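Visitor: Structure, please.
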Amino acid sequence: MAFHEIRFPDNISRGARGGPERRTQIVELARGDEERNASWANSRRRYDVAYGIRRADDLAAVVAFFEARNGRLYGFRYKDWADYKSGLPSQPVSPVDQRIGTGDGSTANFSLIKRYVSGGQSWARAIVKPVTGTVRVAVNGIEPASGWTVDAATGIVAFATAPPAGMAITTGFEFDVPVRFDTDMLDVTLDLERLGSITSIPLMEIRR
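Guide: You can find the predicted model right below:
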């Protein structure tokens, strides 16, 4: 996957709009009942960052970022200010925020995930772009000072020694969303007062 490990400017993404998208097929039967089927097993996020542009310098930064990514060619990191932590937005990252596995004495690598829970239902989201320096890990509730690493480009936590059988592996982290531009053209307007604007700058999450 063609990807640049660089984050879209935070000051612009903070004012953006967007969120998760699902795709559901709905068939209305003759008697008025419905049958619903999920076309996608996982959600996909879409954003429009045009809403975050407030001045001409912001516009210049976006145009430079767009050109450096060759439009839709290269993916990049994006901070979704509505959802960028393993736990609640108001709480600091904790090493027990998310359970990512259970030790079996032989498995040393574990993938970061975030679970979304409501009632008795939940959905597990793969986290592949953790933010460097924010990841914390615990084994059975104890945070080791060393003996593990995390790949910031893949979200894989690797232990030097496989955790013992039955031990809960938990983590906490901040994360970015892997996205790409969903257009190969920016329609830029610059008025007489040098206030720049773009009607729409769509971004789409990249799924593996």
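
Visitor: For the rest of this, base every contact and every neighbour count on C-alpha atoms.
Guide: Noted.

Visitor: for residue 111, what are its contacts?
Guide: Residue 111 makes contact with 100, 126, 127, 155, 156, 157, according to Cα atoms under 8 Å, 6 or more residues apart in numbering.

Visitor: Restricted to helices, list these.
Guide: Judged by DSSP state H, the contacts of residue 111 include no members of helices.

Visitor: Residue 164: which of these is nearest?
Guide: Nearest to residue 164 out of the contacts of residue 111 is residue 100 (Cα to Cα; 14.6 Å).

Visitor: Double-check that closest one against residue 171; I have them as touching.
Guide: Yes. Using Cα atoms under 8 Å, residue 100 is in contact with residue 171, at 7.0 Å.

Visitor: Could you check which of these two has the larger neighbour count?
Guide: A direct count of neighbours by other Cα atoms under 10 Å for residue 100 and residue 171 places residue 171 higher, at 25 against 21.

Visitor: thought that one was touching residue 85?
Guide: No. The criterion here is Cα under 8 Å, and residue 171 misses it with residue 85 at 11.1 Å.

Visitor: Spatially nearest residue to the residue positioned nearest the centre of the chain, not counting backbone neighbours?
Guide: For the chain, residue 177 is the residue whose C-alpha lies nearest the centre (Cα atoms, centre = their mean; 2.5 Å). The shortest distance from residue 177 to any non-neighbouring residue, by Cα to Cα, 6 or more residues apart in numbering, is to residue 78 (5.1 Å).

Visitor: Second input sequence below; structure requested for side-by-side comparison:
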Amino acid sequence: MASPFDEVRFPLDVALRGSGGPRRRTDVVATGSGREERNARWAHARRVYDAGSGVKTLEALAAIVAFFEERRGRLTGFRWRDRLDDRSCAPGREPTALDQAIGVGDGARSRFQLVKTYGEGPSAYTRPIVKPVPGSVRVAVDGVVRTDAQVSVDPTTGVVAFAPGFTPPAGARVTAGYLFDVPVRFDTDELSVDLDAFAAGEIPRIPLIEIVP
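Guide: Presented below is the predicted three-dimensional model:
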């Protein structure tokens, strides 16, 4: 049975001031000669965040406590807006349907997963995008933008589905542009806040961790 997930976003005013980014897991073993053997444990990075730096008022703190209680601590996942990395294009730009290559048609395939590619060449990393912002996704086939009647996007999985009769032909390049959230959960079952310290400017710790698709 799938773990619970609420399609709601963490309070945006706090998230946009939060901190964090990608984490990877690499085993490093030193040999007797001093050389290293390195092995990647994870195929995909797992993002970690701390929302505490975004909490500036007592009202915001109370809202986070309420959100924490609604999610039952670590139990239920939710959406998080990563200010640094929340779109198919560079920060500050508007997404277009040509931003990211998500597949090549074969004449029969009608479903494509949204992805975002980092870097170029053989070392480029392709990340699945599973929580696009509803209404933000634009899709093109060989540079021609498709209408909502021709293609649909599941905002809970990031799967692009072409309607019957509009399947991309063999060799056609399928691209997309979008805004997206990161699926996360609280990485603690306890929020402990010292109100005197908070009033004096101490930042509470509110850890979050990405849920791997």
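
Visitor: still on that earlier bit, what is the equivalent residue in the second structure for the residue nearest to the centre of the first structure?
Guide: Alignment note: residue 177 of the first structure maps to residue 182 in the second structure; criterion TM-score structural alignment.

Visitor: show me the contacts for that match.
Guide: Residue 182 of the second structure neighbours (Cα under 8 Å, 6+ apart): 79, 80, 81, 82, 130, 131, 210.

Visitor: Report the two of those separated the most.
Guide: Spanning the widest gap among these are 82 and 130, at 14.0 Å by Cα to Cα.

Visitor: Now do the SS call for residue 57 of the first structure.
Guide: Assigned by DSSP: H, G, I helix; E, B strand; the rest coil, the conformation of residue 57 of the first structure is helix.

Visitor: residue in the second structure matching it?
Guide: Matched by TM-score structural alignment, residue 57 of the first structure corresponds to residue 59 in the second structure.

Visitor: How are the helices of the second structure distributed by residue range?
Guide: So, for the second structure - with DSSP H - the helices run 12-15, 58-71, 195-199.

Visitor: Residue 3 of the second structure is nearest to which of the ones you listed?
Guide: Of all the helices of the second structure, helix 58-71 sits nearest to residue 3 of the second structure, with 11.9 Å by Cα to Cα.

Visitor: got the buried residues for that closest one?
Guide: 61, 63, 64, 65, 68, 71 (16 or more other Cα atoms under 10 Å).

Visitor: Quick check: the gap between the fifth one and residue 56 of the second structure.
Guide: Remark: distance between residue 68 of the second structure and residue 56 of the second structure (Cα to Cα, to the nearest Å) = 17 Å.

Visitor: Same check on residue 96 of the second structure?
Guide: For residue 96 of the second structure, the distance to residue 56 of the second structure equals 34 Å [Cα to Cα].

Visitor: now residue 127 of the second structure
Guide: With Cα to Cα as the criterion, residue 127 of the second structure and residue 56 of the second structure are 32 Å apart.

Visitor: between the two, which one's more packed in?
Guide: Using other Cα under 10 Å as the criterion, residue 127 of the second structure and residue 56 rank with residue 56 on top: 18 against 14.

Visitor: picking up where we left off before, overlap in contacts, residue 100 and residue 171 of the first structure.
Guide: residue 112.

Visitor: Now, the contacts of residue 182 of the second structure that are in strands?
Guide: Of those, the ones assigned to strands by DSSP state E are 79, 80, 210.

Visitor: Turn the buried ones among those residues into a named ChimeraX selection, would you?
Guide: This is the ChimeraX syntax for the buried subset of those, where burial follows 16+ other Cα under 10 Å:
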select :79,80,210
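
Visitor: Quick check: the aligned residue for residue 196 of the second structure in the first structure?
Guide: The pairwise alignment with the first structure assigns residue 196 of the second structure to residue 191, based on TM-score structural alignment.
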